[in-house]
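S.K.: Structure, please.
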Amino acid sequence: MKNYLLFCCLCILSLLAGCSGAKKYLKQGIAFEQSRMYLEAANSYMEAIRRNPRKTEAQMGLKRVGERVLDDYLSEVFQAHANGQHRETVYAFLKAQAFQQQVAQHSVQLRIPPTHRQYFEESKGIYLAQRYQEGTKKLLEEQFDEANNIFEEILSIDPNYKDVKKLKQTSTYEPIYREGNRLMNEEKYKQAFYKFDQIYRNLPDYKDVRQLREYCRRKAMLTVSVLPVIPGNYNNRPYAESLRGRIINRLVNNKHPLIEVVDRDNIDKFLNEQQLGMTGVVNEGTAAEAGKLLGAKAVLAARIINVSIEQTPLQAVNKIAYEAYKVKVTDTTTNKTVYEVRYRKTNYTEYQQSKTVEVSVQYYLISSETGKIIFSNIARQSSSDHIHYATYRGDYKNLYPGSDVGVNTSSSARKELYNLFTAKRQLNSTQGMLDPLLERIAEQCVNNVIHYVETEYEN
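M.R.: Prediction:
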């Protein structure tokens, strides 16, 4: 009930504040109107209506000054048309029409005479035909920016005028298309791909951009083979296999257009045939050789430097608490029986334990062509877990915290104690802690590959 009343009060205050603002803008509108500043008056009346849609005085005022403003705009239309100024006629009418639509949003209707619409249509036909001719001329002269500006103007006035939409596509995308072809002829396939891709994303059927985009993509593609991760020691072998799988999955699922992963089964088959064990393919030479034989331009290799798992023993400490209980007592004055809460000292047990898992991995990308390391980095990730809980032989809901000095009955202290009895009692599993760390390392590794492809790699 209290919340409902509070909500009502807030609504009333908000409404009063809106009404107060509406009155302010109404007064401003009246002052502007008296000073014959009709456009300013119209804006003030519209703000008053926005703040209080039921402000009929503001709507009446907007009707009065709106007609004056519209008349001024329509006079411009008439004058421009009479003087054969077709561009000025078009824009004067559009200004009048925009004002009419703006006022209509505040439930005030203004009328534009059919004669002025006729003036607009006549001038629009002449003006757009002129601009169309200018735009097509600029397009033939390959002045694409100028043509594009003209076509944009035509479409802003008449979105369906002749074939301007198609012409604008040419003025927009032809310069990009030509730049893509230039880069492709210079064998700068990555840059060419991005040019063609820019067109493809917006207009996939423009000329032969689909085929050119795919051709440049294949030429610019960085094919990567992901070698088995070197575990460092026998205990780390499951983590090494897991990390490799995560790296491959991230590379594949990222779906970067210029990165392709060599089939994992082929890599494993090749390594077995060449009798290169998990500790064999570690130097640049053998890794580059593997990349060449697999048809990969680069080889991604990694080794686990360290997997550290530290877990403290479970520590148990007895703590003092006070158990509440009730006793029946008789009030000597009223001779009535009442229950009195008393506290008896007791003990409960608190437990604490923690675990920290750390993983360090070195990863590097090697060029199959040169055998040189393209980049190398070390990823370190760690995670910690901690448990702190309590047990009691009786009902912990009767317990209060305390010390040898006495009981503490504050609600915050009691809540803190209760939380210990409902806290979790098992540390997270080591595997459960390791999995996110390996995933983050794989993400870091793949992000480095993507960054290289987008910033440094050239075909």
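S.K.: alpha carbons only for contacts and neighbour counts from here, please
M.R.: Fine.
S.K.: pretty sure Tyr457 belongs to a helix, no?
M.R.: No. Tyr457: not assigned to a helix; according to DSSP: H, G, I helix; E, B strand; the rest coil it is coil.
S.K.: remind me, longest helix of the protein?
M.R.: The residue-count maximum for a helix in the chain (DSSP state H) belongs to helix 2-34.
S.K.: Ser382 touches Glu310, doesn't it?
M.R.: No. If you go by Cα atoms under 8 Å, Ser382 and Glu310 don't touch, sitting 11.2 Å apart.
S.K.: Let's compare: structure for the following, please.
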Amino acid sequence: MKLFRIPTFRPPTLILFTILILASLQACNGSKAFVKRGAKMEKAGFSDQAADLYYTAVVKKPTNPDALAGLKRTGQIVLGKHIATFDESVAYNLRESALEAWHDAEAWDEKLEGVGVDLAFPEAKRVTYDMVKNAHLDESYREANILLEKEMFDEALKEFDAILLLNPNYQDAPERRNVAFCEPRFRIGVHAQERERFREAHAAFDELVSTDSDYKDAAQRLSDILEAGQYTVALVDFKNGSSQLNLEIKIQSMVEQALMNSKDPFLKVVDRESLALILQEQTLGMNGLTSGGDVEIGNMLGAKALLKATITTCDHRQTGMTSSYQTGYEQFKVERVNEKGKKYFETKYRQVQYREFTQEASVDMTCTFKFISTTTGEVISSNTISSHASDNIRYITYGGNQAKFYLARQFGNGPDLTGRKKRDRLLSSRQAIRSAEALTVDAGLDLASQIQSSIEQELLTLVP
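M.R.: Next up is the predicted model:
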């Protein structure tokens, strides 16, 4: 039996040195360290940087008195700078600059209040701020309306947004802003609708209606576009060429669900119940139709296209469970006595055996589908697609003390002391392979997704 020795005893001087290093590293990033840096910046006249450092110190330790005092001191200076910029901008009639400076001052005051530092905010100047703001709003409102009258909608929208940011209820700015947003989209939608560019029209009216459903007749136009551009698809005649019983029924259901979940607003699917009922009423079956059967079915269902598919193969493969004995290591300790007569424990590792299990399984499926126009009876598109679903398991078992158990190093001899996560994962891994039925479902869902993508791509051309 091979033993590997790793002593756990550490000389006192080494332990003390390690503790000192860790303490110094923590001190470098502690509240006191940031206070010291802030004090240096404050002494050098960099009050903004000093305030940021004091702020960090307070965040790290909210009860640090030096940090709180430093932040209050330098924070007041920073606030004073913002107010000075405000006063200067007011003197030069720079309204936007004045408002920006005031808002910066308010934001800074709120930030420090959030960590328990109250500054002396010059509330007496708020009257001046209100006067500047109202004058700025009046001027901006006039400019926004001029832009709107000139039908410069994007520019007007920006102006109205800026106004509403300062005062959400300023005169009729909300209504005027709504016109600036909705009118260009309404015009784009009408123009596209007249030219039967359904998708462009839908995008414009959909964005408009989501903002204001009562704007002119946008909602009705959106409904009209969806109706005019609607492309109905019926799933018929799914066949099974594989050895899996009733697989065509499962795949047809998956494809139907995938198409129903499509994000394409113009795609509509005739569900199987409606399809079966109509065909039954017309005494037509899924087979034995006339040569013009596709057109007949389309006329009956109001469908513009039929989707037919054949599952050609569905192969399931699964290996047997393989197991093998592997070499690992188990930790144990041996009591020793050092030169000074003190006892300590030496860590060693003995080789042990554990079992590793592996298994693999997969399903491969192929499908051929046709997308057929019911107007002409022609095949719009035809394709053969394939899907693959697989699973594998790998786990280990060990009959000894799992907490003391280690895997072997990948290279060289001895235990892999850094591989505990891998060990724990293998010990707790799933031990049962997924069933053929579950993998078939995965492969089928992948096929359905591919068919959905193909149909959606065709619809981009069929419904412009």
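S.K.: what's the TM-score for these two chains?
M.R.: In this superposition the chains share a TM-score of 0.72, using TM-score structural alignment, normalised by the length of structure 1; 392 aligned residues with a Cα RMSD of 4.2 Å.
S.K.: The next helix or strand after the longest helix of structure 1 vs structure 2, mean deviation?
M.R.: Using DSSP states H and E, the helix or strand that follows helix 2-34 of structure 1 in sequence is helix 38-51. Following superposition, helix 38-51 of structure 1 is found to deviate from structure 2 by 2.0 Å on average (mean Cα distance after the TM-score superposition for structure 1).
S.K.: Outside of helix 38-51 of structure 1 itself, list whatever touches it.
M.R.: Applying Cα atoms under 8 Å, 6 or more residues apart in numbering, the contact partners of helix 38-51 of structure 1 are 18-19, 21-26, 28-33, 55, 58-59, 61-62, 65-66, 68-69, 103, 106.
S.K.: repeat that with 7 Å
M.R.: 18-19, 21-23, 25-26, 28-30, 32-33, 55, 58-59, 61-62, 65-66, 68-69, 106 (Cα atoms under 7 Å, 6 or more residues apart in numbering).
S.K.: Quick check: chain neighbours aside, which residue is closest to Thr374 of structure 2?
M.R.: Val295 (4.4 Å; Cα to Cα, 6 or more residues apart in numbering).
S.K.: The longest helix of structure 1 packs against which elements?
M.R.: helix 38-51 (3 or more Cα pairs under 7 Å, 6 or more residues apart in numbering; DSSP states H and E).
S.K.: switch to 8 Å and redo it
M.R.: helix 38-51, helix 56-82 (3 or more Cα pairs under 8 Å, 6 or more residues apart in numbering; DSSP states H and E).
S.K.: Could you identify which of the ones you listed is most buried?
M.R.: helix 38-51 (a mean of 24; mean count of other Cα atoms under 10 Å).
S.K.: start and end residues in structure 2 for that one, please.
M.R.: Across structure 2, the stretch matching helix 38-51 of structure 1 (TM-score structural alignment) is residues 47-60.
S.K.: now the matching stretch, how far from the centre of its chain.
M.R.: Taking Cα atoms, centre = their mean, to the nearest Å, one finds the center of stretch 47-60 of structure 2 at 34 Å from the center of the full chain.
S.K.: Next, the contact list for the residue nearest to Thr374 of structure 2, please.
M.R.: When contacts are counted by Cα under 8 Å, 6+ apart, Val295 of structure 2 is found next to Ser373, Thr374, Thr375, Thr376, Gly377.
S.K.: Among those, which one has the most neighbours?
M.R.: Thr374 (24 neighbours; other Cα atoms under 10 Å).
S.K.: ok, the aligned partner of Ala298 of structure 1 in structure 2 - contacts?
M.R.: Under the alignment (TM-score structural alignment), Ala298 of structure 1 maps onto Ala305 of structure 2. Ala305 of structure 2 is in contact with Tyr231, Thr232, Val233, Ala234, Gly298, Phe371, Ile372, Ser373, Thr374, Thr375, counting by Cα under 8 Å, 6+ apart.
S.K.: aligned partner of the first one in structure 1?
M.R.: The alignment partner of Tyr231 of structure 2 in structure 1, by TM-score structural alignment, is Leu222.
S.K.: got it, and Glu248 of structure 2?
M.R.: Checking TM-score structural alignment: Glu248 of structure 2 goes with Ala240.
S.K.: Check the mean deviation of the strand or helix carrying its match from structure 2.
M.R.: Under the criterion of DSSP H and E, Ala240 of structure 1 resides in helix 237-254. Its matched residues in structure 2 lie on average 2.6 Å from helix 237-254 of structure 1 after superposition (mean Cα distance after the TM-score superposition for structure 1).
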